[in-house]
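Q: coordinates only, sequence not included:
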């Protein structure tokens, strides 16, 4: 899950698998796979960076579980 910030300034966590698309209109609008929409303070680039960082961390956990060496 990634931590995001609502426009009111409240932090929350979102399961990144539920993201369908991210638009900037002018706020960042995240459309979920079920059609719900969320507006967040982060820019689309920051949201994508958070998703990549989270997915990298999950990959690292699986490598440790399998006993593989880190690249």
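A: Received, thanks. Not measured: the values here are computed from a predicted model.

Q: CA only for contacts and neighbour counts going forward, please
A: Fine.

Q: ok, the residue nearest to residue 24 when sequence neighbours are not counted to residue 64 distance?
A: In space, and not counting its chain neighbours, residue 24 is closest to residue 44: 6.7 Å by CA to CA, 6 or more residues apart in numbering. Taking CA to CA, to the nearest Å as the measure, residue 44 falls 31 Å from residue 64.

Q: Check it against this one:
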């Protein structure tokens, strides 16, 4: 899950595994695999950084 800020200024968590597409229109528009869309205050670059951090947490398992 990644933490994002909606256009109303409230934070919410989004399952990054369900992101299908990200557009800058000029806001950042996220389309999920189920067709639902979210507009967030973060830039596309910030969103990509958050997804990378999230994936690193999952796959950086130490045994």
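A: Looks like it arrived, so ask away. Please read these numbers as outputs of a predicted model, since none were measured by experiment.

Q: Tell me which of residue 44 and residue 64 of structure 1 has more neighbours.
A: Taking neighbours as other CA atoms under 10 Å, residue 44 of structure 1 and residue 64 compare with residue 44 leading, 18 against 11.

Q: who are the neighbours in contact with residue 39 of structure 2?
A: For residue 39 of structure 2, the contact set (CA atoms under 8 Å, 6 or more residues apart in numbering) comprises 6-7, 27-30.

Q: what about it, which helix or strand?
A: Secondary structure assignment for residue 39 of structure 2, by DSSP states H and E: strand 37-40.

Q: which is the next helix or strand following that strand?
A: Reading on from strand 37-40 of structure 2 to the C-terminus, the next helix or strand found by DSSP H and E is helix 44-59.

Q: which one in structure 2 is aligned with the residue nearest to residue 24 of structure 1?
A: Counting by TM-score structural alignment, residue 44 of structure 1 lines up with residue 44 in structure 2.

Q: Can you give me the neighbour number for residue 46 of structure 1?
A: 12.
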